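1. Give me a 3D structure for the following:
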Amino acid sequence: MESSLSFDQARTAALNEVHAAVAAVFPAGYKLADDFVPQLPCTDVSDRPTGQVHASVSFWVDSIDRTRNNAYFDALARWWTDNGWKLEVDDRPKDLFMNARRDDYLMGMQATPEGRLNIGVDSPCAWPDGTPESKS
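-> Below is the predicted model:
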């Protein structure tokens, strides 16, 4: 097996992507509230743990006008297109949910029934320190 990004590098990259997206999509004054996501283990095709983990980050977007949620989704879709992301799912108007992928990172945004928005990114699988664990 070859080395990959470390967990910390993957998490930093995921955070950078979220911050770039929200800065482009939401008007000044928005606030991000951390929506804790535990470190998620990666599994192989047989659903066995590989020793790698996904770095996931997720935030609630507060201090925005929730009546403009559709416009925020449209702006995020444009930002994705302009920044090399490929839209995978857009469940609007049934559900306010969509996601896109770039370089094995998956970014998604969804709204609760009350209109609160959550945006997050999952990284590709990464070894905790960037190299496979030895099998000694």
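
2. When you work out contacts or count neighbours from here on, use the C-alpha atoms and nothing else.
-> Will do.

3. doesn't A100 fall inside a strand?
-> Yes - the assignment for A100, made by DSSP: H, G, I helix; E, B strand; the rest coil, places it in a strand.

4. one more, for comparison:
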Amino acid sequence: MNTRNHILLPIAALTMALASCATEADRTGDTIDRHQAEERVEEHLQNSTGAFAEDITLENAGAVNTPPCDDARSGVPEGLVQVSKGYRLRDLPHEDNGENVRVLIEHWESNGYAVREDARGETNFVSVEHEDDGFVLSLRESVQGTVTLRAASPCIWPEGTPD
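-> Below you'll find the predicted structure:
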């Protein structure tokens, strides 16, 4: 992956996250709370890994993260957070990564997810959004062939309300 992609991919991911934040908060006022978002993130991750025929090991790719969504440029209200978590998918043969990504995309598309970005040929990155709840999932293959699956909530109020 070239240096330009190292810079542009995180910017694209942040832009997608902030767009989801504004939509959820503007649409409902109240949101699910942090605990509910953590549960839904895990449900999305588990549902996704069920697409693989092989037994795989899920290795935490860091703790549950709750970065703030507020950004003066986007107009997102202060106090909203996004809940995210990821797993490295172990026990998948690296030489089968292309086929496994294809299988996962088919699974997502048949389970209410819409592809937001498909950069398999360039950076081995795919991003989808669940059409009902706005949760975003992404799959990235490292240079070493390790596949990481992440899920992120739309922006939420930690307690479910802005108060």
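
5. For the residue lying closest to P77 of the second structure once chain neighbours are set aside, give me its contacts.
-> Residue nearest to P77 of the second structure in three dimensions, not counting chain neighbours: D70, with 5.5 Å by C-alpha to C-alpha, 6 or more residues apart in numbering. Shown in contact with D70 of the second structure (C-alpha atoms under 8 Å, 6 or more residues apart in numbering): 76-81.

6. Quick one: which of the residues you listed is the most crowded by neighbours?
-> L80 (25 neighbours; other C-alpha atoms under 10 Å).

7. Would you mind finding the match for that one in the first structure?
-> Applying TM-score structural alignment, one finds that L80 of the second structure aligns to Q52 in the first structure.

8. With P93 of the second structure instead?
-> So, by TM-score structural alignment, P93 of the second structure is matched to D65.

9. Could I get the full set of strands for the second structure?
-> Counting by DSSP state E, the segments of the second structure that form strands are 57-60, 84-90, 113-118, 125-130, 136-141, 147-152.

10. now those in CSV, with mean neighbour count and distance to N100 of the second structure?
-> Formatted as CSV, the strands of the second structure follow (neighbours: other C-alpha atoms under 10 Å; distance: least, C-alpha to C-alpha, whole Å):
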stretch, mean neighbour count, distance to N100 of the second structure
strand 57-60, 14, 15
strand 84-90, 20, 11
strand 113-118, 16, 14
strand 125-130, 21, 12
strand 136-141, 23, 11
strand 147-152, 23, 10
